[in-house]
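[1] missing the sequence, but the structure's below:
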């Protein structure tokens, strides 16, 4: 496990106004910590003190020439799912994409007559989009033109305790009448080496579509 942390410097005067400012400081710090945790769980490189992220662990999908007419991301998703399920018991349940890619590649896909294209294996339930039974998760954390498909039952997040908050001084803070507040959480993302093929990442959607169409 590794410790993910975020800090914020505050003045002693601010700390003395605890009833007024404590809630704002805590909320700001915890939000920043949550953002760092999300980033680490996505693409952490695993080099201490960083944890491994799911994108880092996932196998890279390599598109093959398939002769698909007007290949689109729906086709790519179907191909990526097959690459995971072939000769395995995996059951991919989530697709992670950048919001811009979801809009441009999926929601705004039209045919030659300017009609929106929604394949029969796409469902909308409660405002959520499912492609071949897999839920689309949109997050700006994901770089545009990349995506990940996976069986997330094979990824487990372990934590040790909750969020710890400490106050201390660093550098010249004693003479500057300041302190640093630190929020941290100890955690790890575990994807066993034998299960990295439960996840497939595409590092270049546009290029993959060209390949699928050849």
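    Perfect, thanks for sending it. Predicted, not measured: the structure shown is a model, and the values here were computed from it.

[2] going forward, measure contacts and count neighbours with C-alpha atoms only.
    Noted.

[3] Distance check, the most centrally placed residue in the chain against residue 51.
    Taking Cα atoms, centre = their mean, the centroid of the chain lies closest to residue 42, which sits 4.2 Å from it. Note on residue 42: its distance to residue 51, by Cα to Cα, to the nearest Å, is 10 Å.

[4] Second structure for comparison follows:
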């Protein structure tokens, strides 16, 4: 198998085989819950009988599914890389980013963090020398995705050490470089959503909402059959996401400190909020409309089914109604925990022994653990460019100025913002799984 379509076709066939095994093994307990008795399975042939033998075969089938899923992921990533290369070729002639040397700066010179660009800005250093009168604005011509990626590389070794002494003569105390970050939710979903650039304030596109094929056999001289195709214009507003942090005059003079704040706090804060909005944003201005709140996505209730069965039924809806190939499951970590700990009636862990990490895959598809949505509901969908795209409208803008009484307090506010829009070209390519 060498093409993505061939791998996906085999993956779908193997999913159906494994589903048949689970259907045969499924039993209902006295409490009404569903479980699995693998001794009931006959579809694997006479050579595979008994719960342990069947469980081992099921694990082998699941491992094969995971291997196929990983192949599909790699091939899909390769195709995205090819498309990305084509897009980058279109913008090779754009001006180099600040800090580039000569007419042909290297990649390392061109891609700088916002903190580094701010530190190298002559207007900024001149403003510091003048005593920081009033405010100052900066605007850079950069690709937002480049800057957001650079923002994840938090450099703490350049932060200044602080020496403090008590009254009188005392041994010096040197503060260790850097700092221990407080806990926060990582980025979890936006990495699997295709991204693109836009120069518009509103993303408009046409969706074929009616597709009725009337093709039919016709007698000689008879009236031709007629089909009906209707298009509807859809739109998604570009929304702004912002973050800011107050800093003292001393911190403004401490360039590495400024770089750390811009990269490690403001940029991450903007991306983290975007990660939440694309999943659960309610669409009421100024919010984006997240995937689960887009009209037209499908729903699959778990009911009395085991969680994996509910997600498989969601996959089936994506295939048969959405006419798309499902690529990912999205689940809260607590819901995934319940799946990972599932056991057969005789105590065999379905997703692998506790001594193993176990694959974060289900029915051959990658499982993305996302906490932006409360436990109890999940999502299965086709995260491919024809069906979903996250558009970036403008580069990240950094500004420094006064707010309120900061002038007399010796403070400034550093702020960052970005603008983005999310479009679902085919909502039925996604299915909301509830009741987990």
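    Thanks, I have the structure now. Owing to the predicted nature of the structure, the values given are computational and were not obtained by experimental measurement.

[5] hang on, the earlier thing: trace the residue nearest to the centre of the first structure over to the second structure, please.
    Using TM-score structural alignment, the equivalent of residue 42 of the first structure in the second structure is residue 279.

[6] Now its match: closest residue in space, sequence neighbours ignored.
    residue 290 (4.5 Å; Cα to Cα, 6 or more residues apart in numbering).

[7] count of residues packed around that neighbour?
    21 (other Cα atoms under 10 Å).

[8] repeat for residue 168 of the first structure
    By other Cα under 10 Å, the burial measure for residue 168 of the first structure, its neighbour count, is 12.

[9] Next: the one 5 residues further on.
    Other residues near residue 173 of the first structure come to 16 when the count uses other Cα under 10 Å.

[10] I figured it was touching residue 181, is that so?
    No - under the criterion of Cα atoms under 8 Å, residue 173 of the first structure makes no contact with residue 181, lying 11.9 Å away.

[11] I'd like to know how far the residue nearest to residue 279 of the second structure sits from residue 389 of the second structure.
    Residue 290 of the second structure is 12 Å from residue 389 of the second structure, where distance means Cα to Cα.

[12] Identify the contacts common to the two.
    Counting by Cα atoms under 8 Å, 6 or more residues apart in numbering, the shared contacts of residue 290 of the second structure and residue 389 are residue 422.

[13] what lines up against residue 329 of the second structure once you look at the first structure?
    Checking TM-score structural alignment: residue 329 of the second structure goes with residue 95.

[14] what do you get for residue 269 of the second structure?
    Taking TM-score structural alignment for the superposition, residue 269 of the second structure sits opposite residue 32 in the first structure.

[15] So its match, which state does it fall into?
    Three-state assignment for residue 32 of the first structure (DSSP: H, G, I helix; E, B strand; the rest coil): helix.

[16] quick one: which helix or strand includes the closest residue to it other than its chain neighbours?
    By the measure of Cα to Cα, 6+ apart, the closest residue to residue 32 of the first structure outside its immediate chain neighbours is residue 6, 6.7 Å from it. Assigned by DSSP states H and E, residue 6 of the first structure belongs to strand 2-11.

[17] One more: residue 183 of the first structure?
    Going by DSSP H and E, residue 183 of the first structure is part of strand 178-190.

[18] What residues sit buried inside stretch 63-73 of the second structure?
    Going by neighbour count (16 or more other Cα atoms under 10 Å), the buried part of stretch 63-73 of the second structure is 63-73.

[19] about what we covered before: what helix or strand does the match of residue 42 of the first structure sit in?
    Using DSSP H and E, residue 279 of the second structure falls in helix 268-280.

[20] got it, and residue 114 of the first structure?
    Applying DSSP H and E, one finds residue 114 of the first structure in no helix or strand.

[21] separation between the equivalent of it over in the second structure and residue 341 of the second structure?
    Using TM-score structural alignment, the partner of residue 114 of the first structure in the second structure is residue 347. Applying Cα to Cα, the value for residue 347 of the second structure to residue 341 of the second structure is 10 Å.

[22] what's the answer for residue 334 of the second structure, then?
    11 Å.

[23] and if you look at residue 248 of the second structure?
    50 Å.

[24] And for residue 394 of the second structure?
    Look at residue 394 of the second structure and residue 341 of the second structure: by Cα to Cα, they are 44 Å apart.

[25] I'd like the next helix or strand past the helix holding residue 279 of the second structure.
    With secondary structure assigned by DSSP H and E, helix 268-280 of the second structure is succeeded by strand 298-301.

[26] Cheers, nothing more for now.
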